[in-house]
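# Provided below are the primary sequence and the corresponding predicted coordinates.
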Amino acid sequence: MSKTTKIKTPARYELVMNQLMEAAERLFAQKGVAGTSLQELAEAVGLTRTGIYHYVKGKDEMLETLVKGFTLETARDLERLAGAESGTAIDRLREGVTNMACKVAQHPQRFRLLLTSEGAFPEALAKQYRTARKRTLTALTDLVAQSIREGSCRAVNDEMAAFSLLGVCNWVAFWYPHGEKTSDLTPEQLSSQLTAVALEGLIAGRDASGAGGIAQMIGLLREDIDRLEGMIVTD
């Protein structure tokens, strides 16, 4: 591959940056962040050692790009959905979970790298990463709580439910696309189906007709009481 040192167009810049990120996730996974040199990253995409500085300042900046592409964007997306006033809370929760799962499915190796390389982050980046993860949990918990208050979800512990949904999305990085019956699914198809499964146990499937007998009606009343108590605590 011929080597270049100049950025010719915005399109080329984006192309080379994507190639650099792919090379970084591959080499970082194989050799570790500390064991990968900028020279190796440059050669992987056909750049000179000097040419790579037209794109990145160093490995720390590449790590920061990876973190922003996942953790920070996810936090912002969930905060946007949690703060929205239009639409139902359950629809916004469904959108948020779907977006998270799709992002992981699109770049599973990159996401695994973030999880396993946290200890190699510079302190400033590690702080950003931890803060973004906390923001993600807070916003997702808020979406679950909103869904509970509107009656769309069962009256469960909202933070526990948020942790469960995060776990479902994160775990995608460790099995997709290697499953025999999931490898043919696109990230979009996978995330949509996964969200439906993940929310199935949370969504309130209420049958207030009384057909289920007294025990079922008592269960519904208990859910309503739990929901009311949660609203009182929130207020």
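Done, it's in.
# Please count neighbours and contacts with C-alpha atoms only from this point.
Fine.
# for the longest helix seen in the chain, the distance to its chain's centre please.
In the chain, assigned by DSSP state H, the helix with the most residues is helix 123-149. From the chain centre to the centre of helix 123-149 is a distance of 11 Å (CA atoms, centre = their mean, to the nearest Å).
# Give me the helices and strands touching that helix, please.
helix 73-83, helix 89-106, helix 158-175, helix 214-234 (3 or more CA pairs under 8 Å, 6 or more residues apart in numbering; DSSP states H and E).
# buried set for it?
125-126, 128-129, 132-133, 135-149 (16 or more other CA atoms under 10 Å).
# Stretch 81-100 now?
Neighbour-count burial for stretch 81-100 [16+ other CA under 10 Å]: 81-82, 89-90, 92-100.
# Now tabulate these in a markdown table and tack on distance to residue 224.
Below are these laid out as a markdown table (distance: CA to CA, whole Å):
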| residue | distance to residue 224 |
| --- | --- |
| 81 | 25 |
| 82 | 23 |
| 89 | 18 |
| 90 | 17 |
| 92 | 22 |
| 93 | 20 |
| 94 | 22 |
| 95 | 25 |
| 96 | 25 |
| 97 | 25 |
| 98 | 28 |
| 99 | 30 |
| 100 | 30 |
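# Identify the farthest-apart pair in those.
89 and 100 (16.6 Å; CA to CA).
# A further structure is provided below for comparison with the first:
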Amino acid sequence: MSGTDGNEPGMGRERRKALLEREIKDKACILFARKGFAGTSLTDIADAVGLSRAAIYYYFENKEALLEAIVAEVSERPIEIWLAQSRVSTAGPEEQLRDAVRRHVTGILDRQVLMRMMAVTEAALPPALAARHATSKRRYLNNCRRIIRDGVLAGVFRPVDDRVAALAVIGMAAWTVQWHDASRPPDTAGLAEAMAEMAVRSLSLDRDSAAAGTVDAVLVGLREHIGRLEQML
């Protein structure tokens, strides 16, 4: 019992530190989006949080370290977690694509302030950080392409250009940050589920029309199968 009591002050300090770091990041994102990275100073950020400039250094070594922490939170860490789980997943292509879109939409809407900042600041990232961010995005795109290719070869997705299809799905998910209103339904989980289903349906084979028995439907089905065969060969 005494051991638990002894840990509580330390736990409280860690929680306060985490909350203040979160506030620093959020305020920095607002300022970076409004004034640009180059036009925002640590003093600006400290004033917005209500701290002294010296106090900011307790949490972040400099402005570049703060931006690096934000980029890691927005792109590197979530993508690394998803890729690690995707590599060992036994789910089929449809469910893997649903999972990717759910994660993307949820991650964006849970970090709206950060995502809006990235949209404005991305082009002005320092070269080394821009390269890391681009690598994370490329890894995410490549894994989405792989899922779509697997779906085509498995006969559950239509023959499509996997790069174009992956970019369309990613863009659809990413754009939610611009229009989603948390005060109106659906909530984040509901929207993520709806977007995931739309992504899968946009690529799925139209089995209903193929089953209709018309000449056009048969030709469509044949073209789809030929397309899959060409990709397999």
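Received, thanks. Note that this is a predicted model, so its numbers are computed, not measured.
# so which of the helices and strands packed on helix 123-149 of structure 1 is the most packed in?
Comparing those by mean neighbour count (mean count of other CA atoms under 10 Å), helix 89-106 comes out on top with a mean of 22.
# start and end residues in structure 2 for whichever helix or strand comes after it, please.
Sequence order places helix 108-117 as the next helix or strand after helix 89-106 of structure 1, per DSSP states H and E. Using TM-score structural alignment, helix 108-117 of structure 1 lines up with residues 112-121 of structure 2.
# mean shift between that stretch and structure 1?
After superposition onto structure 1, stretch 112-121 of structure 2 sits on average 1.8 Å from its aligned residues (mean CA distance after the TM-score superposition for structure 1).
# Run the chain-centre distance for that stretch.
So, by CA atoms, centre = their mean, the centroid of stretch 112-121 of structure 2 is 12 Å from its chain's centroid.
# Kindly report the same for stretch 21-36 of structure 2.
19 Å.
# so where in structure 1 does that stretch end up aligned?
Stretch 21-36 of structure 2 maps onto residues 17-32 of structure 1, going by TM-score structural alignment.
# circling back to that earlier point, who's in contact with the match of helix 108-117 of structure 1?
26, 29-30, 32-33, 36-37, 70-71, 74, 108, 177 (CA atoms under 8 Å, 6 or more residues apart in numbering).
# just stretch 220-235 of structure 1 next, same as before
Residues contacting stretch 220-235 of structure 1 (CA under 8 Å, 6+ apart): 148-149, 154-155, 206, 208.
# Just give me how far it sits from the chain centre.
30 Å.
# With stretch 178-194 of structure 1 instead?
16 Å.
# May I see the buried residues of it?
187-188, 190-192, 194.
# Any chance you could list what contacts it?
98-99, 101-103, 105-106, 176-177.
# Also stretch 67-75 of structure 1?
Contacts for stretch 67-75 of structure 1 (CA under 8 Å, 6+ apart): 100, 103, 111, 114, 129, 132-133, 135-136, 139.
# got a markdown table for these, with distance to residue 201 of structure 1 too?
Below are these laid out as a markdown table (distance: CA to CA, whole Å):
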| residue | distance to residue 201 of structure 1 |
| --- | --- |
| 100 | 19 |
| 103 | 23 |
| 111 | 26 |
| 114 | 29 |
| 129 | 30 |
| 132 | 27 |
| 133 | 24 |
| 135 | 24 |
| 136 | 21 |
| 139 | 20 |
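# quick one: residue 183 of structure 1 from residue 146 of structure 1, how far?
Note on residue 183 of structure 1: its distance to residue 146 of structure 1, by CA to CA, to the nearest Å, is 34 Å.
# do the same with residue 209 of structure 1
Going from residue 209 of structure 1 to residue 146 of structure 1 by CA to CA gives 25 Å.
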